[in-house]
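>>> pasting the sequence and the predicted coordinates here, then a few questions.
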Amino acid sequence: MELGKTVKFQICESFVFDFMPDTLGSLIESSALDLVDMKIYTWQLFNGLQYLSQLQIMHRDVKPVNVLVDHAQGLLKIGDFGSAKVIRPGMTSTPYQVTRFYRPPELLLGSENYNWTVDVWSAGCVVGEMVKGNVLFPGRDTKHQLKLIRRALGSPTDADMKAMNIPRPADSIPERTAGSGLAALLPSARPEVVFFISKILVYKPKARLCGKEILRDPFFDSLFRDESKVKAKLSSIIMRTKLDFSCDDESKESRSRESVVNVQKASKSASKERRLSTDSTGTGEVKKRIRKKSRERMTMAKTAKKGKSVGFSFKSI
């Protein structure tokens, strides 16, 4: 049998992702964010980082331009995993990671033993940037970056240096200062906002507010109160029938299931607090109500396209 002709097939494998029209960076630059936006995006950002930490993955380049946003829906996703790394026991990593403005102090000081808590610091800087409107610590180089951090937080103590796994003693750091506090960098921010960020931007990696604790922080309570008449895009987050990230690290089976954010109502006799949990069972009244609200929103959108006037009232579930 003779070979008549040879045909070369070129196969191009591509990753296809959801289209996200904006980045957090572009929204910050255009001053398009209010306090509600900031809280919505902050919650989602830390929810995503919580999911990555469950998988022992550190992103190592969290910054506004790597945080993708669909502002019309109020939806946020973390992108650009080019610097990401899976954490292994006893593993060391190069400290020259993370864009300088968002690089945590342990990396600036040369630590090679770090984990996903570096992303928590970066995310805290991103939150500060959403509030301030520009970079929180705009260092010109590594030395200047450290100087700006020390100016706000004060110099790290020996205990801080040990917690950050720094290979040199704290007395090698010049210009020991007490720090002016984050409020000096955020003069127009509300005290609750400054206090929230101050719980994230701390020297000791394990002391940084993150995980389930940050998702349940009182800072987000206003988003889930019945009396809170926030914009419709908040409902698109709360009522989504599919959420990419689970915030419950005790239910690891839910990673392979469809996760639904359930805003549970406490008893009227209790303190009427709201806490976030994940309904991984796929049953229950909450999921039915989410589907019902989603259908209502779809009907509203279709009707609006026909030119009819539609009224919509958001109520927390």
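Thanks, I have it.

>>> could you use CA atoms for every contact and neighbour count after this?
Will do.

>>> please enumerate the helices of this protein.
According to DSSP state H, the chain carries its helices in the segments 24-29, 35-54, 105-108, 117-132, 142-153, 158-163, 191-198, 211-215, 232-238, 285-305.

>>> out of these, which gets nearest to residue 81?
Among the helices of the chain, helix 35-54 comes nearest to residue 81, with 11.1 Å by C-alpha to C-alpha.

>>> re earlier: out of the helices of the chain, nearest to residue 62?
When these are ranked by proximity to residue 62 (C-alpha to C-alpha), helix 117-132 comes first, at 5.7 Å.

>>> against which helices or strands is the closest one packed?
Helices and strands touching helix 117-132, by 3 or more C-alpha pairs under 8 Å, 6 or more residues apart in numbering; DSSP states H and E, are helix 35-54, strand 57-58, helix 191-198.

>>> buried stuff in it?
117-132 (16 or more other C-alpha atoms under 10 Å).

>>> give me the angle between it and helix 35-54.
Interaxial angle of helix 117-132 relative to helix 35-54 (axes from the mean of the first three to the mean of the last three C-alpha atoms, to 10 degrees): 170 degrees.

>>> quick check: residue 291 vs residue 129, distance?
As defined by C-alpha to C-alpha, to the nearest Å, residue 291 lies at a distance of 35 Å from residue 129.

>>> coming back round to it: nearest to residue 107 among the buried residues of helix 117-132?
residue 118 (8.2 Å).

>>> so what's that closest one up against?
Residue 118 makes contact with 58, 60, 103-104, 205, according to C-alpha atoms under 8 Å, 6 or more residues apart in numbering.

>>> then this one, side by side with the first:
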Amino acid sequence: MRLLDHPNVVTLKHCFFSTTEKDELYLNLVLEYVPETVHRVIRHYSKMNQRMPLIYVKLYTYQICRALAYIHNCVGVSHRDIKPQNLLVNPHTHQLKLCDFGSAKVLVKGEPNISYICSRYYRAPELIF
């Protein structure tokens, strides 16, 4: 994650390890703060029986494409878990940031990639059956 430096990808501020009383080791990530997710924004409009304004849909879509183009082409990483809960958004500036790289994989030419890693409701149709 330290390699990622793009306006539409969440920034890793700091990381550290901690242990529990049972000597379990945990990696802790400190990320930049972004107050909302696309999922919560969509839910907000849905509760008000409204559609999200088309300008925001277009703006968010553009920013998602920018983030994915960056991580795929510049860094060589596949996210593998794109969903509204993993898209952070600042409701004041409408800047979107891709987060949660827990399922991400560095793409290596010639190495097979397992494509079945993703959230159930956001799987590609060819992976469902």
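Cool, got the structure. Since the model is a prediction, treat every value here as computed from it, not as a measurement.

>>> superposed, what's their TM-score?
The TM-score (TM-score structural alignment, normalised by the length of the second structure) is 0.69; 98 aligned residues with a C-alpha RMSD of 1.8 Å.

>>> just to revisit the earlier point, redo the helices of the first structure as CSV? Include distance to residue 14 of the first structure.
Formatted as CSV, the helices of the first structure follow (distance: least, C-alpha to C-alpha, whole Å):
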stretch, distance to residue 14 of the first structure
helix 24-29, 25
helix 35-54, 23
helix 105-108, 34
helix 117-132, 27
helix 142-153, 37
helix 158-163, 42
helix 191-198, 38
helix 211-215, 32
helix 232-238, 29
helix 285-305, 31
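
>>> aligned to residue 88 of the second structure, what sits in the first structure?
Residue 88 of the second structure maps onto residue 68 in the first structure, with residues paired by TM-score structural alignment.

>>> and its match, what is it in contact with?
Each residue near residue 68 of the first structure by C-alpha under 8 Å, 6+ apart is listed here: 20-24, 76-79.

>>> report how many residues lie close to the closest residue to it other than its chain neighbours.
Leaving aside its sequence neighbours, residue 68 of the first structure sits nearest to residue 23 (C-alpha to C-alpha, 6 or more residues apart in numbering; 4.4 Å). By other C-alpha atoms under 10 Å, 21 other residues sit near residue 23 of the first structure.

>>> with residue 64 of the second structure instead?
Neighbour count of residue 64 of the second structure, defined by other C-alpha under 10 Å: 19.

>>> tell me the spacing between residue 103 of the second structure and residue 95 of the second structure.
Distance, residue 103 of the second structure to residue 95 of the second structure, by C-alpha to C-alpha: 23 Å.

>>> repeat that for residue 101 of the second structure.
Residue 101 of the second structure is 19 Å from residue 95 of the second structure, by C-alpha to C-alpha.

>>> same thing with residue 117 of the second structure?
Distance check for residue 117 of the second structure against residue 95 of the second structure: by C-alpha to C-alpha, it reads 27 Å.

>>> got a list of what residue 73 of the second structure touches?
Contacts of residue 73 of the second structure (C-alpha under 8 Å, 6+ apart): none.

>>> residue in the second structure matching residue 232 of the first structure?
When the second structure is aligned by TM-score structural alignment, no residue sits opposite residue 232 of the first structure.

>>> now do the same for residue 150 of the first structure: its match in the second structure.
Aligned partner of residue 150 of the first structure by TM-score structural alignment: none.

>>> list the contacts of residue 86 of the second structure.
With C-alpha under 8 Å, 6+ apart, residue 86 of the second structure has these contacts: 37-38, 98-100.

>>> again, only using 7 Å
98-100 (C-alpha atoms under 7 Å, 6 or more residues apart in numbering).

>>> only the buried subset of those residues, as a ChimeraX command please.
To isolate the buried members of the contacts of residue 86 of the second structure in ChimeraX, using 16+ other C-alpha under 10 Å:
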select :98,99,100
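
>>> just the contacts of residue 86 of the second structure: which are in strands?
residue 98 (DSSP state E).

>>> in TSV: the contacts of residue 86 of the second structure, plus distance to residue 60 of the second structure.
Shown next, in TSV, are those (distance: C-alpha to C-alpha, whole Å):
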residue	distance to residue 60 of the second structure
98	11
99	14
100	17
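
>>> out of the contacts of residue 86 of the second structure, who's nearest residue 17 of the second structure?
residue 100 (18.0 Å).

>>> any idea how far the closest residue to that closest one other than its chain neighbours lies from residue 25 of the second structure?
Distances taken as C-alpha to C-alpha, 6+ apart place residue 86 nearest to residue 100 of the second structure, at 6.0 Å, with adjacent residues excluded. Going from residue 86 of the second structure to residue 25 of the second structure by C-alpha to C-alpha gives 25 Å.

>>> what lines up with residue 103 of the second structure in the first structure?
Per TM-score structural alignment, residue 103 of the second structure is aligned with residue 83.

>>> residues in contact with its match?
Shown in contact with residue 83 of the first structure (C-alpha under 7 Å, 6+ apart): 59-61.

>>> can you show me which of those residues carry over to the second structure?
Retained in the second structure (both residues aligned by TM-score structural alignment, their matches' C-alpha atoms under 7 Å) from these: 59-61.

>>> can you put these in CSV and add distance to residue 263 of the first structure?
Listed next are those as CSV, based on distance: C-alpha to C-alpha, whole Å:
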residue, distance to residue 263 of the first structure
59, 28
60, 31
61, 31
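
>>> among those residues, which one lies nearest to residue 213 of the first structure?
The closest of those to residue 213 of the first structure turns out to be residue 59 (C-alpha to C-alpha; 20.1 Å).

>>> that closest one contacts residue 82, doesn't it?
No - if you go by C-alpha atoms under 7 Å, residue 59 of the first structure and residue 82 don't touch, sitting 8.2 Å apart.

>>> ok, residue 90 of the second structure - contacts?
So residue 90 of the second structure contacts 34-36, 96 (C-alpha under 7 Å, 6+ apart).
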